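Participant: Here is a sequence together with a model predicted from it:
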Amino acid sequence: MTAPASSTTPLMSERRVSLIGALLVAIGPVSMAIYTPAMTELVQAFGVSPSSVKMTLTLYFGGFALAQLVAGPLSDALGRRPIIIAFMGIYCAASLLALVAPDIETLMTARFLQGVGASAGVAISRALVRDLFKGEESSRIMNLIGIILALGPALAPSIGGALLGLFGWRSTFVVMLAMGLGIISVAIFALRETVTPDRSRLNIRKLAGTYVMLLGHRHFMATALVMSGALGALYAQATFLPFILMDRVGLSPAQFGLGMLMQSGFFFASSLAVRYLMARTSAYNLVAPGLGFILLGSLGTLSLTLGALSFLHVMIPVAIYAVGIAFIMPAMSTAALAPFGREAGAAASMLGFLQMGSGLLIGSLGALMGDTVQAMALLIPLMGLTACIAYLVYRSHPHLAEPEPRAVMPAPRG
């Protein structure tokens, strides 16, 4: 049950929800991106194989994906604020464990627990938006979250590369610990509760029934698979790009961190363009062009099997794909959750699980293939194709949840 609020004045403004939502969403990708420059050094530091170091990222994804299925429903039953604080507490404890890890097994455990802690951010941020806003307001907030979200992963690899050169790989976990403590402070002092806690909803059978309902809901699954094929590719690429760009192209960790600005920079610029366009047309009208960019990026990625590798050969398709993600995210995030009020937390959790889970699945399949370049060239285009097919299914019944919002026009003066 949503917390009572005035019909004209929500509990929190669009700006506050956007900023808090962006912080919550960003903790997951930033914790991944700031760590990736150190992956090749960890092979030397612990004297292990690259596969073992890749497993630290895979376990992070696994914890992140699975725990979302718990975090969202817990926030429905116990409130958004206490669950954010509790999960960020797990994240901080895991960051401290990673900081002092004496071996790769301890680091694997810490990274898994970090993923568990960070998972609440994605699920609860979307639920907060769904609690307070609908339609174009929701799409605007999702877009602003995307803009702010782009800044974190854009800067994180560069920061990670610089920290690695100056202080060593353990320093990245000091930064993560500080981020976790910062989000706990924001939750305590700036976040207002948006639901009325209802402990009767802590019912595993009912929760399982809700998830079964979501998995069988054609509208939800169509929109969720659009998001999974698009946004999930970012997580899959994170398992491929460090080893392609550093081992095969020959970049140093610092150069890799700077190079990743190309992906995040294009996403950031495109999110700004989307915000401009949304003032003139519906966010839903931007999805088809976005999928066009994703198809173009997929074709470019497929070409990695042809000719010699170079930085631009790898990253131009990645950047184009990121443009497409910025175009589809506001409308599809809103559409996916639109039918679900009371189950907003569970729906947001399942949406996040499918996105992260798709990245985990593709990354794991890529590890089994052995050749990282071939894996990325074949599997990322498959994700783009999945997003396009799912969108065609969605378009066959586009109004199942709510009428697609029209562009918001300025109110007449008078």
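Facilitator: That came in fine, so what should we check first? All figures in this text were calculated on a predicted structure; none of them were measured in a lab. Numbering: from 1, shown residues only.
Participant: C-alpha from now on. contacts and neighbour counts both.
Facilitator: Noted.
Participant: In space, what's closest to Ala5 - neighbours in sequence excluded?
Facilitator: In this structure, Ala5 finds its nearest non-sequential neighbour in Leu11, 6.0 Å apart by Cα to Cα, 6 or more residues apart in numbering.
Participant: Second structure for comparison follows:
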Amino acid sequence: MTITKVEPVPRLQRARLAVVLGSLAAFGPLTIDMYLPAMPGMARDLHTNTPMVQLTLTVFVIGLAVGQVVAGPLSDTWGRRRPLLAGLALYVAGSLWCALAPDVGWLIAGRAVQSLGAATSVVLSRAIVRDLFEGTAMTRFFSTLMLVNGAAPILAPVIGGQLLAVASWPALFLVLAAFGGVLSLVVALALPESLPAERRRAGFRDTFGAFRVLVTDRQYLRYVLTAALMFAAVFAYISGSSFVLQDVHGLSPQQFSLVFGANGLGIVLFGQLNGVLVGRVAGEHALLRTGLGVAVAGAAGVLLCATADLPLPLLLACLFVVVSMLGLVLANATSLALAGHARSAGAASSLQGLLQFLVAGLAASAMGLAGQSTAVPMAATMAVCAAAALAVLMVMRARRP
């Protein structure tokens, strides 16, 4: 393990960093969740079907994966600020493109551009945390980010649902463009470079050569795959819940947004609980294992509710259990994965993002092929992915020397 000594960050600066980096990390869930209540209406307005509207979500997730693989390693050579500002400009342009899209084909193209910009913000927020923190302090800061980052799943669908009551779906993308513009200004004025020149990679060959080290690091892959599969379980809910809860169970867009926001609140609460417990009551690995065990139990409950057609309140309770565990799982898995890769934090963060969103996109696509006439495809995908995450953590251990 390579340890790079970093200077302690003052408390006031930590608070400012949490707001800015949490907002950057929130680009993914914010851009996905805000338009979820509009998806059924978008299918009608654009004269297309449900799978095509869901494809806009899948394309965005794939773009998040690809964009992170490019932006992360480049930032190890160029520093964090220049790629970050370029990505934010691309995000604003993609959001405006989506708002003006005349049909679903143009919307898919706009989502691809938007996703590449969002990917830069997501991957570099993690890399900047690794630049500035290490050990348990890094885990606690990732937990703190859940307070800001977790607000996106809470507020985004609520804002989206309420905005749809007075405007059509293009207004959602105009709001996202404005958010990207404001954050671009904040980063330009208030976020200093976190990777000094002496800690940067010598060139692109050296930067991309870091991937060879990462893909042979069994412990790194163990935690990255665990996080990716758990995220896929929650992403199955993100992708399918708008249709399951609105079309199958009859919730209005406003009711759905409140349910979705309540589950986002669970992510925040358990993220903060993790920050309190780690290093005091239990270590990262123990908390990670506990969170996955609870998530598997909750996913089994979701599958039982779907197959036995149990009452909606019970289904919602089980969904809350699964989704809220993401706040605990991601903070610990990310910290454990990045701990030994300080000099290649951008590459390590990008590979984590690639696997996380690639696995999630494949899971959502497989679920979409099964249809959305019942909750069973969503429930089965959540159960399989959560169980696989726990299996990877328990089975894929480092080889003894």
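Facilitator: Perfect, I can see it now. Computed from a predicted structure; not experimentally measured.
Participant: following the helix or strand containing Val19 of the second structure, which helix or strand shows up next?
Facilitator: Assigned by DSSP states H and E, Val19 of the second structure falls within helix 11-25. Using DSSP H and E, the next helix or strand after helix 11-25 of the second structure towards the C-terminus is helix 27-33.
Participant: For that next one, give me every contacting residue.
Facilitator: Here helix 27-33 of the second structure makes contact (Cα atoms under 8 Å, 6 or more residues apart in numbering) with Leu57, Leu64, Ala118, Ala119, Ser121, Val122, Ala152, Pro153, Ala156, Pro157, Leu176, Ile238.
Participant: which bit of the first structure covers the helix or strand following it?
Facilitator: Counting by DSSP H and E, the element after helix 27-33 of the second structure in chain order, helix or strand, is helix 39-45. On the basis of TM-score structural alignment, helix 39-45 of the second structure is assigned to residues 39-45 in the first structure.
Participant: and if you look at stretch 385-395 of the second structure?
Facilitator: So stretch 385-395 of the second structure sits over residues 383-393 in the first structure, by TM-score structural alignment.
Participant: Quick check: that stretch compared with the second structure, mean distance?
Facilitator: Here the mean offset of stretch 383-393 of the first structure against the second structure after fitting is 1.4 Å, by mean Cα distance after the TM-score superposition for the first structure.
Participant: residues contacting whichever residue in the second structure pairs up with Phe268 of the first structure?
Facilitator: Correspondence of Phe268 of the first structure to the second structure, assessed by TM-score structural alignment: Val268. Listed by Cα under 8 Å, 6+ apart, the contact set of Val268 of the second structure reads Met146, Leu147, Val148, Gly150, Ala151, Ser324, Gly327.
Participant: Pull the most distant pair out of these.
Facilitator: The distance between the two most remote of the contacts of Val268 of the second structure (Cα to Cα) is 14.7 Å, for Val148 and Ser324.
Participant: ok, the two, which is more surrounded?
Facilitator: A direct count of neighbours by other Cα atoms under 10 Å for Val148 of the second structure and Ser324 places Ser324 higher, at 25 against 19.
Participant: wouldn't that one be in contact with Gly264 here?
Facilitator: Yes: between Ser324 of the second structure and Gly264 a contact is recorded at 7.0 Å, counting by Cα atoms under 8 Å.
Participant: could you pull out the helices for the stretch 51-200 of the second structure?
Facilitator: Remark: helices assigned in the stretch 51-200 of the second structure by DSSP state H, counting those that start in this stretch are 81-99, 104-132, 135-149, 151-164, 170-190.
Participant: for the fourth one, packing partners?
Facilitator: Looking back up the chat, that one is helix 151-164 of the second structure. helix 27-33, helix 170-190, helix 253-277 (3 or more Cα pairs under 8 Å, 6 or more residues apart in numbering; DSSP states H and E).
Participant: mind checking how far the longest one is from the chain centre?
Facilitator: Pointing back at helix 253-277 of the second structure there. The chain centre lies 14 Å from the centre of helix 253-277 of the second structure; the measure is Cα atoms, centre = their mean, to the nearest Å.
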